[in-house]
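attaching a predicted model along with its sequence, questions to come.
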Amino acid sequence: QIIRHLEAGGQLLRSEIYSHEYPFHDRCGNPLIYFATPSWFIRTSEMREQLVAANKDITWAPPEVGSGRFGNWLAGAIDWSLSRNRFWGTPLNIWICDVCGGQAVPTCRADLSEWTGRDLSELDLHRPHVDVITFGCRCEGCNGTMARTPEVIDCWFDSGSMPFAQYHYPFENKELFESQFPADFISEGIDQTRGWFYTMLVISTFLTGRSSYKSCLVNELVLDKKGKKMSKSVGNTVDPMQIMREVGADPLRWYMVTCSPVWTPTRFDLEGVTEAQRKLLATLENTYNFYTLYANLDGFVPGMDGESAPDQLDRWILGRLQSVTGQVRRDLEDLHLTRAAKAIGEFVSDDVSNWYVRLSRRRFWKGEMTPDKRSAFTTLHTVLETSLRLLAPFIPFTAEELYRGLMGCTGMTDSVHLQDFPAVDPGLIDADLEKDMATAQAVVGVGRSLRQESSLKTRQPLGLLLVHSDDDRVRRMMADERLTGYVCEELNVKRVGTVDDPREVALLTAKANFRALGPRFGKQAPLAAKAITGMDPGKIMDLRRDGRVELEVGGKAEAFTFEEIQVVEEGVPPYVAGAAAGLTVALDTTLNEDLVQEGLCREIVNKVQNLRKKSGLEVSDRIRLAITGPQAVMAAVERHAGRITGDTLAESVAADGELAYKETFEIEGMEIGIALERV
């Protein structure tokens, strides 16, 4: 028609037939063709300013979706093509006269009943039933017949109407609707910037002048582990039901929320799900099992009468729990789920399991219920109970099972999901103690790495650990015998001391961080790196003390920080040294006969405990114990008999004996026989 029109007007310069590409349907494979068709529109272009203004009141996570992708879409909003030429869907409620072209828009069955003169209160308002409804033209003086236009409404209009349609508003439930409008939170995929997010905002802005939701969390796609889009035809899809059957729903949930922020594409790796099971859920369950085992042995019930004596560790972990609770609440309010989940996970793993429980074990092992032991039980119960409430939104099934088991002895049978989410008690927070304990944990972390690098087992005692720091608080902390006692216990060293100059125990060198230098210095990055690697020990000490240092690059003074410079510390024999968080940590690796004997004793205790477990003994069972081996072994056993009997619940240690369970072990190249039986 266009060609004929141009030709008739003498305006056609050229006409030809040419080929071009059309797509195929991505699922069924049928060929598709684009062509223009008449449509009904909503004039959204006239509301751009109102839509942009309403969007500014929404909290987006991440913010750049609201200000960028979605905001740009609103700023260029075009009229909404509302109608679809399909059978299924909500029929477009517009009736058109066959004579004058007039239009009528019924709002309910009552309108249709009135206009047709028939009772249509039971009419199914879908095709084909509604298509046969006709009535006389509503226009004055016209005798035509009105029939429904054949189109249905865009299904996204249905979705966008959800806030109103769910309560049949404004026809019913006005107070209920207004009490819940706008919604606090919605969440969907990034593709919904042109779908649900958009249609809800448009309809709500048309009707109320504001958004129907206050905040929106946007999630990206889940890709395969190579970063490719999952597709059944490619064969790289993952069956979530199979994963849940094999590993469980909670490990999958925990992996998905912690591996990366939900608004970034997730490269799915099944090994990560298994790691999530091991790192958090197994640790949480082991801590729960530790508590319930000893609580049941001692008959401990939370709230039981009796004096408690909270020690420094109790005060620290309870304060740390409050700090983590505050962080989690802030992160959840900011819609940063990954940060919140990681904070809880690190607390359970690093602070509770690998620090508090490890350092408190002997308190639970005591025979009688002392105030100190009661405080340990009370503290760990509080930590577990609160942690499970924090974790409930992330791992609902595990949290429910453990919570019911934990609270069963108190008579509470309600679900964890019916409890209040934890609130912060600022009075329990001791910021200075948290910093000091974090320093102790950092020292232990470096010390463990040094042991591993030097092939020194943790069960082998060492004589001395030295720490250097330019921070006055750290130096004061290192003078606290209780805090350094934790370091001694965790690293198995006899004494912790300080050193005024790290160069007494380590050689200091500097390495360049090219990732930071490149964007800053460009082609001069090699010159900057050369200046860094050429730093003398004095300059390195300046950097450690001040956090910055000036170096000459290309004839110009430039300031550098730890972001661009990595300080490497190599121990001066007999020390091995390392650094972290502004600390220099050095271990004296010298071993004398006393240390070797004690290390041998600790290895023997470990083997006895393994044999106890293998023999099916309860942790509370007392035993008879016999140990045989070379003279070096027997000398160590004789010297440390008290420790061996105390740690293994043995009545005594004999040099031989025919006991029920016997096994031979090899320790440091020596063959050792261990036999035991229940008393």
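Arrived safely. Residues are numbered from 1 along each chain as shown.

okay, CA-based contacts and neighbour counts for the rest of this
Noted.

give me the neighbour count for Glu598.
Applying other Cα atoms under 10 Å, we find 20 residues neighbouring Glu598.

would you confirm that it contacts Pro461?
Yes - between Glu598 and Pro461 there is a contact under Cα atoms under 8 Å: 6.8 Å.

does Phe394 count as helix, strand or coil?
coil (DSSP: H, G, I helix; E, B strand; the rest coil).

any idea how far it lies from Leu280?
12 Å (Cα to Cα, to the nearest Å).

and for Gly189?
To Leu280, Gly189 is 27 Å away according to Cα to Cα.

the two: who's more crowded?
Neighbour count, other Cα under 10 Å: between Gly189 and Leu280, Leu280 has more, with 21 against 16.

what sits closest to the more buried one if chain neighbours are left out?
Using Cα to Cα, 6 or more residues apart in numbering and skipping the chain neighbours, the partner closest in space to Leu280 is Gly345 (6.1 Å).

looks to me like that neighbour is in a helix.
Yes - looking at Gly345 with three-state DSSP, it is inside a helix.

okay, now it: neighbour count?
Applying other Cα under 10 Å, I find that Gly345 has 22 neighbouring residues.

surely it meets Leu281?
No - in this structure, Gly345 is not within contact of Leu281 by Cα under 8 Å, at 9.1 Å.

buried residues, stretch 270-278. List them.
Of the residues in stretch 270-278, Leu270, Gly272, Val273, Thr274, Ala276, Gln277 count as buried by neighbour count, 16 or more other Cα atoms under 10 Å.

structure B:
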Amino acid sequence: MIKFSEIEEKILEFWETEKIFKKTLKKDCPKGPFTFYEGPPTANGKPGIHHVLARAFKDLIPRYKTMQGYLVERKAGWDTHGLPVELQVEKTLEISGKGEIEKYGIEEFNRQCRQSVWQYQADWEKLTSRIGFWLDMDHPYVTYHKNYVESLWWIFKEVADQGLLYQGYKVVPHCPRCGTALSSHEVAQGYKSVTEPSVYIKFKVTQDKGLIKSGDYILSWTTTPWTLPGNVALAVGENFGYVRVKHNNDYYVLAKDRLEVLEGDYSIEAQLIGSDLLGLEYEPLFLGAIPEETENYHNGFKIYAAGFVTTDDGTGIVHTAVMYGEDDYLLGSEIGLPKYHTVDESGYFNETVKKWAGKFVKDDEVTKEIIKDLDSRGLLLRQADYTHDYPFCWRCDTPLLYYAKDSWFFKMSELRGRLMEENQKINWVPEHLKEGRFGEWLSQVKDWAISRERYWGTPLPIWRCEKCQEIKVIGSYDQLREQSLERLTKFVVMRHGQAENNLAKTFSRAEDKWPLTDLGRQQTAEQVKRLKDQKIDLIIASPVLRTRQTAEIAAKELGLEVIYDQALAEYDFGQWLEISKEERLNRPDYQDYRSKTLEEKFDYRLGKNGETAREIMDRAEKFLLKTNKEYFGKNILLITHAGIAAAVNRVLNQANLEDYVNFEGVGYAAVVNEYLTEDGKSFDPHRPYIDRHKLKCQCGGQMTRVPEVADCWFDSGSMPFAQHHYPFENQEKVDAQDYYPADFISEAIDQTRGWFYTLLAVGTLLGKGTPYQNVICLGHINDAKGQKMSKSKGNIVDPWEVMNQWGADALRFHLYTMNQPGETKNFDIKNVESVVKKNFNLLFNVLSFYQTYAEDRPASTDLPQVKHVLDEWILARLNQTAEKITTYLNQYNLFSAARLITDFIDDLSTWYLRRSRDRFKSQDEKDKAQAIETLGYVLLTLSKLMAPFTPFIAEELYRRLKGPLQSVHLETWPETQTVNDQVLREMAKARKVVELALAQRDETGFKVRQPLSKLTVMGEKLAGDLSEIIKDEVNVKEVEFVKAEELSVGLDIVLTEELKLEGLLRELVRSINQLRKEAGLTINDSVVIGYQTDSEMVKKVVSDFKAEILSGTISAEIKPEKITENLIAKDLDLNGEKLWLALKK
């Protein structure tokens, strides 16, 4: 059996060695860019089977579009900020909560966070590669990188400048464990169904008012007993009907429509409306919990009207704790209720709630104690279990509290109409999400709580004056540098323009040769013009001719002198300097260098007597420290070489060797900004360093940065811009829509409350419109029984085990074809095995058959000119399949497209090839050649159609067929020809006739190998060549058509002696060929057949059909004798006729 996983490993090696992915990005792309966004994972956890699902779907469309002639750059990304990272580090450090973090130290804690995000990077990259997901992992965007953060600051300022950023004291979802507010989209990801006690509470009236008497009770209901100490008011519907009832000797007030909450007998004493109750005072449930000195205390503990009251549940009277409910808070602000927290931000009761001070409010025991206390004081009517959805922290699983506090917000509610409008432009798969899950979310969109009271995240670029409270939002590092009281040195690192040695591919550090080309001068002039507004203070340049000429152009434009410094000169390449590329490639030491790993290259002496990379780093570091000390606080333009720019980047940013090598490819006249602190360290925009930067306020006061960091979903939602360091770089391409919007994205369906939303939110905030045009949402993946996978259940599927056993393509193809993308997927490895057996094995059997007869010739790339009806049909089926797959993929209907491949492989194997087998052995050389050419062309085209779905299988198929290009993934997508509908219709009718006839054979007990005399077909007559196919397939001597409205068939099942002999002949030939197979013989092995039998029929068959037996079994002779030294021998029973059979070479 073929081990597809082993084939895939070899293909992976081939792709890597030959850099096939990179070649797909360099080939002609006449259709221009097709933009794909990779949603960034966090690499502090191992990837699982659900990540394979997402990556399989992400990979397919970019492969397809690449083959169609688009340039599909696929930049990897890493989500590196936020609670997911912080919680992991807390766990590692065995600390918990903000207090312990601050005791540990923010600087060291954030350093640990920065390191932890790469804990499983290798696992992610290995899995990504193994499943065939082509992604540019060499140049990923990383959300904690300085350039990325700077773009986020710019977005913040843009939002602020539009008046869409504000700070508000309001009730927000708050995680008491993490100590921070969460956004509505984060909350939406953490709901769980819980059953908790709900309570009906008796609030004692303290005054007579109309029909209500002092001592009566107002009934209210709550599912959050912990909020009762914070109660400051009761709310009623002003025009609702209410009643005063007598029940168990007490008098209660509740909504008339909610009398059902009373258990037992009651009598209605009076009927009222809500307005009759307004102003009625009652006794606080927990005296002293709200101190009397609290502002507006005199307005508390009364009944007020509110629009949020309903009679759908509860009592129609709402308990109001203004600090713990959004509606409650708004009501409290409107009418001036006392605002006092009875719970601290960690979720513990404070000292005014004396009985439970210091206890966690959501503790089950505390809830029981509160209820017990109320009961003991006669203030509990009854309690009942209540099942509802309650929000939990999406990261730490702590129940959230709705909690009044200061937070920063984006005014998404003002953009609700625009968000809904942009949503209409998106092609959602599945379609119902547009108006359903996503559309409904947008219609209720709330302001985005953007701030987090945490540590490892993008610091909010907001400074507040300690004196006048003025707010300033900073939108770039240059703005910070200009306004901060903490000085920074800015290095503008610029590579020289294109020079003649670059064209000659010659290493040089000469000061008198290899000048700039005309293009290089133009590149330099254009870049320098962009630098004019950057207030450059001085220029320091390499003395090499090409950098000197670049510096002269800059100096003239900027009106500055140039300082030349050998520390910025090109690498010393030793003996590799000033020789041609050909000479260099012929040197053993250069070839030795090229064979080394990055780590080995770092200490390799270039050109025998040149520098090592480590020495170059040392040179760059010493230069930076010296220059920073000498010119601290200045804006310095450094004009140097790509390698030295890469060295500067590595020194300042602790870049790894891969990044260092990648940076060496920086473009001609490219500019990179770096900022240094006074101690010579690279500027870090994270806490606590950024908090040291104070600004001068216009009032003369000092501005301090607010302590919060941004929601990490803001990081990922801004990736269309921040991944390109927009607008500081790549502005033209983003604005020209080369990089925005994405043509395609795909993630799990829960991202409708996450990344899908934040992408749209940021794009809308910036006025850029929808950030993606097509999105495939994926359903969740469960185990085979439909259970959610979890460690505790032991039902987690290891994707590596699946791929090692059956291969990545089998896993991919199963995920495409099991059901529609948005549906929940119950994963069973048996179905992956089925893909191999029903698709791949079948396909490779066809391939093996083809290779047997193709005699190592390359498969035909040109559409064959055919005459045989089977060839016409399979080419029509191929065109039909290609056309439909193209249509479906253009509609992002991957499920239907993938299933067409299964159907085509089945038709190719079980109909075309089975009906054509004899043609490949035919004496008619012309027909034989046509069959071989047709099958080769079909398989080669099929490899292209399969390439986006099963990239490994397609590659192996293409290579075995000797496709004309290096890889199937460098091919163009098959152009569909005109489909021959007539031959498809006619063949479909013929196959239906065969189906009916074989069913009748089965009913009457006649095997297909037994010839019958005649098949009568009632229906439309088919062409003669199709009649021949029917005759062969049904194994009848004659097919007769009788005109009829409805198709039916009839078999003549009378067996003549001749038919019996012919049936026995077929059984004998089949048995001999089965023995050949069991003996491991090939078509090149001729054998001698020996047999012994007492059956006269067998003897007659051998006598009458000897030639047919020999040709049908690739045999030289058949003898009625017992052969010794045979390859294989067996006793057989053929239709009741017994014989002994043996083969030998």
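Structure received. Values in this document were obtained by computation on a predicted structure and should not be read as measured data.

before we move on, the earlier item: same list, the buried residues of stretch 270-278 of structure 1, but as TSV with distance to Ser455 of structure 1 and secondary structure please.
TSV is the format used below for the buried residues of stretch 270-278 of structure 1 (distance: Cα to Cα, whole Å; DSSP: H, G, I helix; E, B strand; the rest coil):
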residue	distance to Ser455 of structure 1	secondary structure
Leu270	32	helix
Gly272	29	helix
Val273	31	helix
Thr274	28	helix
Ala276	28	helix
Gln277	29	helix
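
which strands and helices sit next to the longest helix along structure 2?
Across structure 2, the longest stretch assigned as helix under DSSP state H is helix 981-1004. Helix 981-1004 of structure 2 sits against helix 869-890, helix 1024-1034, strand 1048-1052, with contacts defined as 3 or more Cα pairs under 8 Å, 6 or more residues apart in numbering; DSSP states H and E.

hang on, the earlier thing: I'd like the distance between the aligned partner of the residue nearest to Leu280 of structure 1 in structure 2 and Leu908 of structure 2.
The equivalent of Gly345 of structure 1 in structure 2 is Thr902 (alignment by TM-score structural alignment). As for Thr902 of structure 2, its distance to Leu908 of structure 2 is 10 Å (criterion: Cα to Cα).

mind listing the strands for the stretch 201-350 of structure 1?
Counting by DSSP state E, counting those that start in this stretch, the stretch 201-350 of structure 1 has strands at residues 215-219, 222-223, 266-267.

how close does the second one sit to structure 2?
In other words, strand 222-223 of structure 1. In the superposition with structure 2, the average deviation recorded for strand 222-223 of structure 1 is 1.6 Å (mean Cα distance after the TM-score superposition for structure 1).

tell me what the helix or strand hosting Met541 of structure 1 is packed against?
In this assignment (DSSP states H and E), Met541 of structure 1 forms part of helix 537-546. Contacting helix 537-546 of structure 1 under the criterion 3+ Cα pairs under 8 Å, 6+ apart are the following elements: strand 506-512, strand 548-553.

tabulate these in JSON lines, adding columns for mean neighbour count and distance to Asn492 of structure 1.
As requested, those are exported to JSON lines (neighbours: other Cα atoms under 10 Å; distance: least, Cα to Cα, whole Å):
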{"stretch": "strand 506-512", "mean neighbour count": "18", "distance to Asn492 of structure 1": "21"}
{"stretch": "strand 548-553", "mean neighbour count": "17", "distance to Asn492 of structure 1": "35"}
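
which strands or helices does the longest strand anywhere in structure 1 pack on?
Looking across structure 1 with DSSP state E, the single longest strand is strand 670-678. Counting contacts by 3+ Cα pairs under 8 Å, 6+ apart, strand 670-678 of structure 1 is packed against strand 623-628, strand 661-667.
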